[in-house]
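Undergrad: 3D, please:
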Amino acid sequence: MLTGVGVIAPTGIGADDYWKATREGRSALTPIDREGCDRLPLRVAGLVRGFDARSFVEERYLVQTDRFTHFAMAAAALAIDEAALEVEDPFTVGVVTAAGSGGGEFGQRELQQLWGNGPHHVGPYQSIAWFYAASTGQISIRGGFKGPCGVVAADEAGGLDALAHAARAIGRGTEAVVAGAAEAPIAPYSMVCQLGYPGLSLVEDPERAYLPFDRAAAGFVPAEGGAMFVVEDERHARDRGARVRAHLAGHGATFTGAARWAESREGLARAIRGALAEARCAPDEVDVVFADALGVPEADRAEALALADALGEHAGRVPVTAPKAGTGRAHCGSPALDVAAAVLALENGLIPPTPNTTACEAEIDLVTGYARSAEPRTALVLSRGLMGSNAALVLRRA
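TA: Below is the predicted model:
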């Protein structure tokens, strides 16, 4: 079960601010104004504004780590604080994160020092700060967590797989796991790496750059940020009087290959069926779907067809939403943000809208414009990675 939610997103810092923007359908997509990015063809992204890392993380950790780890540590601190988690035995608490881009900004800075000034000007933390495992390591060191720790490398879908990994650790006897994902790929080196993705949107208008399921869809917009959670054993949470936010009920994962969007139909459908089976959830029990929503027409069609394959006739009735259209796709951080939105939607009885999209091309009930009042008990969160991973996660209302 989830007892803590921590969010660092383009639309808000902290779960409350993030939810307010999400339920109102606000978009934070904006022209990229980072130093060194002005000559790149990628013009729009989801940027986290107003984030002061020093408000969340001690200086000794900041100098060792990249912005993606600052986000993860801050989100983890928010989740731990919300869960009021107190550690008596450090070997009963673990950490699991997912990351795809790693510490690109830190790595670029040190490589520039190497080639500009020589090896003696490269800091010792270059060896760890760029590494995709840095967030797990720093969160565990900072919190003194000595239980099972790990890193999921499953491209974007890893944001859901990390939570499944945490749930399985709980099933093997761990009392609590801090789990989730955060990314920071909006720096020149990281952005150049992303230019190779054929689905990347190069549209310059923030309101038109990322329109999943829309007839004007032209690809996806990258973003930074993410979410972290406290996943706990039910008995442990009940014994200490923790507030239960939601239940992790089921998970499924498959792999269908890089950018093979037509093939992702079968892979995603199988992941959905696997998650529903683990959750002992019938297709018509799904009350809301948080879509992967790539914004590439072929991929969006495949996702809608996968829902029809897995949910049958119910696929045309269940509300579908894609809040990430207002934040951009923060790689592994995006499905984690969708899980946060799903938890808050289950709690508040509201299905948030899909920002900017107005002309839905798919045969799904896409929520647009305004939030929809509902009483959802079960949410299905979907994610596909650009390298071919597919994942589905079922959440139940507490």
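Undergrad: drop to CA atoms for contacts and neighbour counts, all remaining ones
TA: Will do.
Undergrad: so where do the helices sit in the stretch 51-200 of the chain?
TA: Taking DSSP state H, counting those that start in this stretch as the criterion, the stretch 51-200 of the chain carries its helices at 59-62, 67-83, 104-117, 126-129, 134-143, 158-171, 188-194.
Undergrad: now the other sequence, so there's something to compare against:
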Amino acid sequence: MSVITGLGVVAPNGIGVKAFWAATLAGRSGIAVLDRFDTTGYPARLAGLVGTVDPAEHLPARLLPQTDVSTRLALIAAEAALNDAGVDTEAMSEYDMGIVTANASGGFEFTHREFRKLWSQGPEHVSVYESFAWFYAVNTGQISIRHGMRGPSTALVAEQAGGLDALGHARRTVRAGTPLVVCGGVDSAFDPWGWAAHLASGRVSLVPDPATAYRPFDTRAAGYLPGEGGAICVVEDVDAARVRGARVYGEIAGYAATFDPAPDSGRPPGLRRAAEAALADAGVLPQDVDVVFADATGVPELDRSEAEALRGIFGEFGVPVTSPKALTGRLLSGGGVLDVVCALMSIREDTVPPTFGTTEVPAGYGIDLVLGEPRRMRVDTALVLARGRWGFNAVTVIRNHWKRD
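TA: Just a heads-up that it's a prediction; the model follows:
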């Protein structure tokens, strides 16, 4: 059995689990006007920004010139997760600790800064760290080096679905014999090129009001807002966790991934199939699920298709549904893992956070979307959904490890 024993969060509305969870319950948003460069003239200017953390306070000075924003945030989250889990990495064999991270954009800001130097000043001015700081696998590599971890490690790229894929792969790695795996997803792509890439999707909300721009499952939904940050988890074999007396947040009980068929194939999207496969993997029936953390793009046709998948599995209004990411924006590989953090906290505190910003759900959706304020209820099993652009789907079942009467 694979359990989660440590959490590290770097979110637009809170650094650390405690601050993030408090903000999520209170409706404190991390959405703001993008201020990394002059966005005058762009059709959208709002994003979920991690603006309250100084990497120099958390990382050695030698790492700062080597790393992109996303890698710095990943290193901060990884250290927080290990501390939260009470892991003494020096006391463990370096080959008993693995790493799996997801990343959708690589070191976007870093590499484009170096490209500008190349074009304007010449190759002799390009940082030697460009050779690896741009790469999708750099977060896995830097965490490995910083904490002396040489066990099975990998990097995954599946856009918004990638973070859940990382947890699923970590679970597989633990089952194969590695006692501890650091896993999760963190992303940031907010330089001019990154912002252009976000806008190129055609799905970013153009609404200028931060309070209403991203309204998942709403009658007035007009798209999503991008964000940065994410979360890192420590996943362990349950017996190894017990030996060292670790606190257990919950169990990764089930996981599945699918890929959507071609748009003109006439076949349905793969999200429902992934959710059903994850439930089957966990040995959980639909009626045993207490809450669903939805992917919730805020794009009407995608919200509609997700609602259809949920109705097909649970029936009309069959399970509470929520999407805290309305307060952070969609964090690419970090989004699904941040929802897992919310799921674990919901289990711990028997409280489901609402979907802020959304006020009116189309009747035809047939979903019980939690709105307005947190819902106090018993939570033992949560289903977390994530969809990435170009057809990626990933679903995780998170379950309370300790049985309750």
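Undergrad: on that earlier part again, make CSV from the helices of the stretch 51-200 of the first structure and add mean neighbour count to it.
TA: Shown next, in CSV, are these (neighbours: other CA atoms under 10 Å):
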stretch, mean neighbour count
helix 59-62, 13
helix 67-83, 27
helix 104-117, 17
helix 126-129, 19
helix 134-143, 21
helix 158-171, 26
helix 188-194, 17
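Undergrad: and Leu42 of the first structure, which of those is closest to it?
TA: helix 188-194 (7.7 Å; CA to CA).
Undergrad: Where does the closest one end up in the second structure?
TA: On the basis of TM-score structural alignment, helix 188-194 of the first structure is assigned to residues 192-198 in the second structure.
Undergrad: Tell me, how many residues neighbour the counterpart of Glu124 of the second structure in the first structure?
TA: Under the alignment (TM-score structural alignment), Glu124 of the second structure pairs with His120 in the first structure. The number of residues packed near His120 of the first structure is 9, by other CA atoms under 10 Å.
Undergrad: Who are the contact partners of His120 of the first structure?
TA: Leu114 (CA atoms under 8 Å, 6 or more residues apart in numbering).
Undergrad: How about the one 3 residues further on?
TA: When contacts are counted by CA under 8 Å, 6+ apart, Gly123 of the first structure is found next to Glu110.
Undergrad: now the helices of the stretch 51-200 of the first structure in JSON lines, with distance to Phe229 of the first structure?
TA: Shown next, in JSON lines, are these (distance: least, CA to CA, whole Å):
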{"stretch": "helix 59-62", "distance to Phe229 of the first structure": "20"}
{"stretch": "helix 67-83", "distance to Phe229 of the first structure": "5"}
{"stretch": "helix 104-117", "distance to Phe229 of the first structure": "24"}
{"stretch": "helix 126-129", "distance to Phe229 of the first structure": "22"}
{"stretch": "helix 134-143", "distance to Phe229 of the first structure": "12"}
{"stretch": "helix 158-171", "distance to Phe229 of the first structure": "8"}
{"stretch": "helix 188-194", "distance to Phe229 of the first structure": "26"}
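Undergrad: quick revisit: next, work out how far apart the match of Glu124 of the second structure and Gly147 of the first structure are.
TA: His120 of the first structure is 37 Å from Gly147 of the first structure, where distance means CA to CA, to the nearest Å.
Undergrad: I'd like to know which of the helices of the stretch 51-200 of the first structure lies nearest to Asp284 of the first structure.
TA: helix 158-171 (22.1 Å).
Undergrad: isn't Val343 of the first structure right next to Arg397, touching?
TA: Yes. With contact defined as CA atoms under 8 Å, Val343 of the first structure counts as touching Arg397 (7.5 Å).
Undergrad: More neighbours: the two, which one.
TA: Set side by side, Val343 of the first structure and Arg397 show more neighbours around Val343, with 23 against 20, by other CA under 10 Å.
Undergrad: Next, that one: secondary structure please.
TA: helix (DSSP: H, G, I helix; E, B strand; the rest coil).
Undergrad: That one - nearest residue in space that isn't next to it in sequence?
TA: Ala246 (6.2 Å; CA to CA, 6 or more residues apart in numbering).
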